[in-house]
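Colleague: okay, sequence plus prediction incoming.
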Amino acid sequence: MESFKSSIFKDKALKALSGKWKPSVIVSLVTMLIIGGSIAFQHVSVLLYYAVFWLFGSIVSIGCAYVFLDLYRDKKEPRVADLFTPFRQYGRIVTCYIQVLMFTILWSLLLFVPGIIKGLSYSMSYFILKDRPELSPAEAIKESMRLMNGHKADLFILQLSFIGWTILGLITVIGFIWVIPYINTSIAAFYEQLRNKDTGSLNTVTE
């Protein structure tokens, strides 16, 4: 049985990033600038902020996750241009993003904890959209729920393990350009292990 210990994914991430930190940091910096730029719109108009962030900034953040999935999976050197690959399937990505956001908010209205649990359940939806273009956003969300069954706590612990790095990033700000590649590549390693553990039922979407 494959282990889902956080230390394993973090070690795999560091190995994948070895020799590729410079392009990774550049991609991370551009991602931060784009998201930061979209947040700046809230001083102009709250409505404009949500429009820009949801329809552009959030898609770039998903593109960042894709960049580090490709790095982990194919040893592909990170490129800024690849941040924008999700725009090739913009409609699917935005629809999935809105559905995940709404489902998570609705569950959070019950209690805070159910919102966290559901957020973890839906967390692999964007990777699945990338790997399985034949699936609709709703089907990708269902598939994410299936893959994450029994592994939500594993991902939660992995995310918690980065609290120290995140605090350091908040204090220094510039530190985030190293933290973002580390976190994203670790989560990519987690997703790959989920896929490898799966026994071929990725070909069938289940409830």
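Modeller: Great, that's in hand.
Colleague: use CA for all of it now, contacts and neighbours both
Modeller: Noted.
Colleague: which residue packs closest to the residue nearest the centre of the chain, ignoring adjacent ones?
Modeller: The centroid of the chain falls nearest to A65 when counting by CA atoms, centre = their mean (4.9 Å). Using CA to CA, 6 or more residues apart in numbering and skipping the chain neighbours, the partner closest in space to A65 is N184 (5.7 Å).
Colleague: pretty sure the one you found sits against D70.
Modeller: No: the criterion here is CA atoms under 8 Å, and N184 misses it with D70 at 10.8 Å.
Colleague: looking at the two, which one has more neighbours?
Modeller: N184 (19 against 16; other CA atoms under 10 Å).
Colleague: what strand or helix carries the more buried one?
Modeller: helix 176-197 (DSSP states H and E).
Colleague: what comes up buried for that helix?
Modeller: By 16 or more other CA atoms under 10 Å, the buried positions in helix 176-197 come out as 176-192, 194.
Colleague: tell me the gap between that helix and the middle of its chain.
Modeller: Put simply, helix 176-197 sits 8 Å off its chain's centre (CA atoms, centre = their mean, to the nearest Å).
Colleague: give me the residues contacting it.
Modeller: 2, 4, 9-10, 12-14, 16-17, 21, 24-26, 28-29, 32, 64-65, 68-69, 71-73, 124, 127, 147-148, 155, 159, 162, 165-166, 169-170, 202 (CA atoms under 8 Å, 6 or more residues apart in numbering).
Colleague: this protein: helices as residue ranges?
Modeller: In the chain, the helices defined using DSSP state H lie at 6-17, 21-39, 46-52, 58-74, 90-110, 112-121, 125-131, 137-148, 152-160, 163-172, 176-197.
Colleague: take this one as well and set it beside the first:
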Amino acid sequence: MLYPLIIGYHWVILSIVRGQDVQFRDVFRPMKERFGKNVTAVILLAIFQTLWTLLFIVPGIMKYFSYAFTYFILRDEPELSVMDSITKSRTLMRGQKWEAFKLILPFIPIYVTGFTLFVVVDSVLLSALSLSIATILVRPFVVARFAVMYEDSRRAYDEQWNKPA
């Protein structure tokens, strides 16, 4: 049940970036619309990212950025299959992975602090608090920035491929 809410969260942030009116119930839209497709997308992304991370951490991070637009594409183009949405996300993200990495770079110390508190201090409470704060404060910023990047990439893609012949 949580996976469609994650997608709904992305959809709401995209609506806010586009300047559309948003209500709290919009977070639940993916549960009502194409539930199976949305859950399949989350599961496939998790599998792909895990497999790429098994090769080495760097390919996993690169694929995380490559797949960052998938949830937005599922919203804008419901006729696409999950695999086509993932492929289009990779296409739209081409050449922007470094910019996306620079976006999250300042927030890595927050997560490292939480992990360190867990491993070194052996304090589950402190690490959970640190990671929760990081997630609550950082996640909306990162998703909003990805939504802005998606809008820019989408505009450039449409200009490139939708020109009259």
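Modeller: Here it is on my side, so go on. The structure presented is a predicted model; accordingly, all values stated were derived computationally and were not measured.
Colleague: and the helix holding N184 of structure 1, how far from structure 2 on average?
Modeller: Once fitted to structure 2, helix 176-197 of structure 1 is off its aligned match by 2.3 Å on average (mean CA distance after the TM-score superposition for structure 1).
Colleague: any of the contacts of helix 176-197 of structure 1 buried? List them.
Modeller: 4, 9-10, 12-14, 16-17, 21, 24-26, 28-29, 32, 64-65, 68-69, 71-72, 124, 127, 147-148, 155, 162, 165-166, 169.
Colleague: how close does Y157 of structure 2 sit to T91 of structure 2?
Modeller: For Y157 of structure 2, the distance to T91 of structure 2 equals 9 Å [CA to CA, to the nearest Å].
Colleague: ugh, wrong one, I meant L126 of structure 2
Modeller: L126 of structure 2 is 40 Å from T91 of structure 2, by CA to CA.
Colleague: what residue of structure 2 takes the place of the residue nearest to A65 of structure 1?
Modeller: Under the alignment (TM-score structural alignment), N184 of structure 1 maps onto V143 of structure 2.
Colleague: again, but for A138 of structure 1
Modeller: So, by TM-score structural alignment, A138 of structure 1 is matched to M83.
Colleague: ok, its match - contacts?
Modeller: M83 of structure 2 neighbours (CA under 8 Å, 6+ apart): A41.
Colleague: roughly how far does E99 of structure 2 sit from K37 of structure 2?
Modeller: Distance from E99 of structure 2 to K37 of structure 2, by CA to CA: 29 Å.
Colleague: more neighbours, the two?
Modeller: K37 (16 against 13).
Colleague: what residue in structure 1 is paired with that one?
Modeller: Aligned partner of K37 of structure 2 by TM-score structural alignment: R92.
Colleague: that match contacts A140, correct?
Modeller: No: contact criterion CA under 8 Å: R92 of structure 1 and A140 do not qualify, at 10.0 Å.
Colleague: can you pull the residues that touch both of these two?
Modeller: What both R92 of structure 1 and A140 touch, as defined by CA under 8 Å, 6+ apart, is the set L129.
Colleague: how about the contacts made by N149 of structure 1?
Modeller: When contacts are counted by CA under 8 Å, 6+ apart, N149 of structure 1 touches S121.
Colleague: actually C96 of structure 1, sorry about that
Modeller: C96 of structure 1 touches S125, Y126, P137, A138, I141, counting by CA under 8 Å, 6+ apart.
Colleague: report the buried members of the residues you listed.
Modeller: The buried subset of the contacts of C96 of structure 1 - by 16+ other CA under 10 Å - is S125, Y126, P137, I141.
Colleague: what's stretch 6-20 of structure 1 aligned against in structure 2?
Modeller: Using TM-score structural alignment, stretch 6-20 of structure 1 pairs with nothing in structure 2.
Colleague: follow-up on the earlier one: so which of the helices of structure 1 comes closest to L83 of structure 1?
Modeller: Nearest to L83 of structure 1, of all these, is helix 58-74, at 4.3 Å by CA to CA.
Colleague: burial measure for the closest residue to R29 of structure 2 other than its chain neighbours, as a count.
Modeller: Excluding the flanking residues, the one nearest R29 of structure 2 by CA to CA, 6+ apart is G8, at 6.2 Å. Residues lying near G8 of structure 2 (other CA under 10 Å) number 24.
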